[in-house]
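Colleague: Need a 3D model of the following:
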Amino acid sequence: MIKRTLFFGNPAYLSTRNGQLVVNFPEGDTDEKSIPIEDLGYVVLEHPQITITNGLLMKLVQNKTAVITCDKQHLPNGFLQPLVGHSEQTERIRQQLNASVPLKKQLWQQTVTAKVANQAKHLLKQGKNALKLKRWAHEVRSGDVGNIEAIAAAYYFQNLFDEVEGFSRNQKGVAPNNLLNYGYAILRAITARALLSSGLLPSVGIFHSNKYNAFCLADDVMEPYRPFVDALVYHIVESGYSTEEIDKKIKSELLLIPAMDVIIDGKQSPLMVAMSRTTNSLYECFSGTSRRILYPDFV
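Modeller: Here you go, the predicted model:
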């Protein structure tokens, strides 16, 4: 089943009772609400005056629910993850750590190829020229020694938001960079959750290896999924809605990312389910039972 995403942007007291997440509001003008914990995939905590009990945190972690905290700029900045995400975790981590350099280079080649191909399809869908991206997608070599991933990304964003004055892809750049940052943060949490459920370490990547990054593998695996977030942000921009601030309406749209429909292995699937298929296929590559990562096709 598709897990629900809950967003809390106002002061609230969160606790648990009888397997339910119970919500009480300090103002007292709203009745108590409850939601089955087993139905939850993501809980986003934005307001600084949210109180959550340890009992609830324990049950959310046991349910593999991703608990995401936000900073003063209202952007996701933290992710609570379980110590044990899979019954075979120790063996799976051992296989992940023992992955050979040639294997990791081949996996990164597949990842970059899938990302650039999806970027090309997205540009085409928006009526923009994607001939270079289509060509580059076929030119990615093992380990992406030609750095096509970066070259393609620069070309892609230059053309995707060409009508936005002064836009370039930069975390601190002009809007809609703020929307992209928010969407990618949600996507990163989805990826980390799926990796943990597959018994893998999100911190040990196949390409990303920054010692200050605790989610290197998540940043690797989410790459081909980014165009789905881009498409959602592009739709918001094209609607004429102001993107200078991420208001409640925009957040409600971006928080639908886990439930977005994507095509993977020829079948339609919610993005969060597709991500689990991707991470499980990655484990199969580490274990030697497969040589192909399953990634979605942008259509």
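
Colleague: make it CA atoms for all contacts and neighbour counts henceforth
Modeller: Will do.

Colleague: Pull the contacting residues for residue 108.
Modeller: Residues in contact with residue 108 (Cα atoms under 8 Å, 6 or more residues apart in numbering) are 142-144, 206-207, 220.

Colleague: which one among those gets closest to residue 193?
Modeller: residue 220 (14.0 Å; Cα to Cα).

Colleague: Helices of the stretch 1-150 of the chain, start to end?
Modeller: Remark: helices assigned in the stretch 1-150 of the chain by DSSP state H, counting those that start in this stretch are 54-62, 89-97, 101-125, 131-137, 148-160.

Colleague: tell me the most buried of those helices?
Modeller: Most buried of the helices of the stretch 1-150 of the chain, by mean neighbour count (mean count of other Cα atoms under 10 Å): helix 101-125, with a mean of 22.

Colleague: Would you do the same for the sequence below? I want to compare the two.
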Amino acid sequence: MFDEAFRTLFMSKPSKLSHKNNNLLIQDEKEVFIPLRDIHTIVIDTPQTTLTSSLMKELAKHKILVFFCDDSHLPSGVFSPFLTHYRSSAMLNSQISLSKQDKSVLWQKIIQAKIQNQTNLLKQENKTSTATKLQSLQKSVKLADSTNNEAKASALYFPSLFGKGFSRKDFSPINSALNYGYAIIRGCIARNLIGSGLLPSLGIFHANQFNPFNLADDLIEPYRSFVDSKVLSLGIETELELSHRIELVNLLNTRVLLGGKAYPLHRSITRVVWSVSNFVCGKSRELELPFFDKGSNGREVYESASDV
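Modeller: Sure thing, here's the model as predicted:
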């Protein structure tokens, strides 16, 4: 599952998008051509951008993900190609047939990785007391997280990271930034799930009948700390500005450790989904999940091709 695309485009100025000779053509004050095969994701952050229908067809052909933002500049919709998998029916049957025991094992691994990454971020920020408490919770996660250690960890983690009294339920610039970053990564996960033949709406733990991305919401959990770290480094005070949004979109290119190797975040997602697919099909009992540490903390852009 190699994805050669590497560019993420952020469109914030009035422009017209079309295509010519397998290139994206951007027309504003001048004309810019970018090979479609190089583009992974496009974020449309202004209503003054127009796209041709023939371009949409080419975007689907080249497996390019497109986010559309609302008046608050938060991602409100996503265009994702079908990316038909050559064994989609067989994959779907395997996913539907996944046993309760296997789902419990998968969810346990996911939550262990999530809490470990939260612990590592707290250690990075010298929140050692809370980090020690989270480490204890991480070690005691049971099958299916039956004792709900995820929620216990979050109740300690967010106030320690963003300040006493902070709540994820508040309407604040920090939460807007977190939601923005989560939405970008969630969409990228959904794109890869479809490409692998897995059904995004059929989750491991999340099971909301109105949610088309339950499985993406499962797999995003270990990635949340990368967003949290980035938001913390931005020092947002009064509002989510354009510069902040650009930085959050660029999270797709941040350096992530996976199985001892470094990848740009968007490509690490490809490998994580691949490992889930192999687990679901019974090919492997191992699960590759991102690891947060000082060299892979959501703040450094991946620059070396030698690690992959």
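
Colleague: picking that back up, out of the contacts of residue 108 of structure 1, who's the most crowded?
Modeller: Neighbour counts for the contacts of residue 108 of structure 1 peak at residue 206, which has 25 neighbours (criterion: other Cα atoms under 10 Å).

Colleague: before we move on, back to that, tabulate the helices of the stretch 1-150 of structure 1 (CSV), appending distance to residue 259 of structure 1.
Modeller: Converted to CSV, those look like this (distance: least, Cα to Cα, whole Å):
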stretch, distance to residue 259 of structure 1
helix 54-62, 19
helix 89-97, 27
helix 101-125, 19
helix 131-137, 27
helix 148-160, 24
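
Colleague: how about the strands of structure 2, start to end?
Modeller: Here structure 2 has its strands, by DSSP state E, at 7-11, 15-20, 23-27, 31-35, 39-44, 49-51, 65-69, 75-79, 255-258, 261-264.

Colleague: Pipe these into JSON lines and attach mean neighbour count and distance to residue 97 of structure 2 per row.
Modeller: Shown next, in JSON lines, are these (neighbours: other Cα atoms under 10 Å; distance: least, Cα to Cα, whole Å):
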{"stretch": "strand 7-11", "mean neighbour count": "18", "distance to residue 97 of structure 2": "36"}
{"stretch": "strand 15-20", "mean neighbour count": "18", "distance to residue 97 of structure 2": "42"}
{"stretch": "strand 23-27", "mean neighbour count": "19", "distance to residue 97 of structure 2": "41"}
{"stretch": "strand 31-35", "mean neighbour count": "13", "distance to residue 97 of structure 2": "41"}
{"stretch": "strand 39-44", "mean neighbour count": "22", "distance to residue 97 of structure 2": "32"}
{"stretch": "strand 49-51", "mean neighbour count": "15", "distance to residue 97 of structure 2": "41"}
{"stretch": "strand 65-69", "mean neighbour count": "20", "distance to residue 97 of structure 2": "29"}
{"stretch": "strand 75-79", "mean neighbour count": "16", "distance to residue 97 of structure 2": "29"}
{"stretch": "strand 255-258", "mean neighbour count": "25", "distance to residue 97 of structure 2": "28"}
{"stretch": "strand 261-264", "mean neighbour count": "21", "distance to residue 97 of structure 2": "32"}
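
Colleague: so which of those strands comes closest to residue 94 of structure 2?
Modeller: Distance to residue 94 of structure 2, taken as Cα to Cα, is lowest for strand 255-258 among the strands of structure 2, at 25.3 Å.

Colleague: That closest one corresponds to what range in structure 1?
Modeller: Here strand 255-258 of structure 2 aligns to structure 1 at residues 261-264, judged by TM-score structural alignment.

Colleague: just how off-centre is the matching stretch within its chain?
Modeller: 14 Å (Cα atoms, centre = their mean, to the nearest Å).

Colleague: How about stretch 25-44 of structure 2?
Modeller: Distance, centroid of stretch 25-44 of structure 2 to centroid of chain: 22 Å (Cα atoms, centre = their mean).
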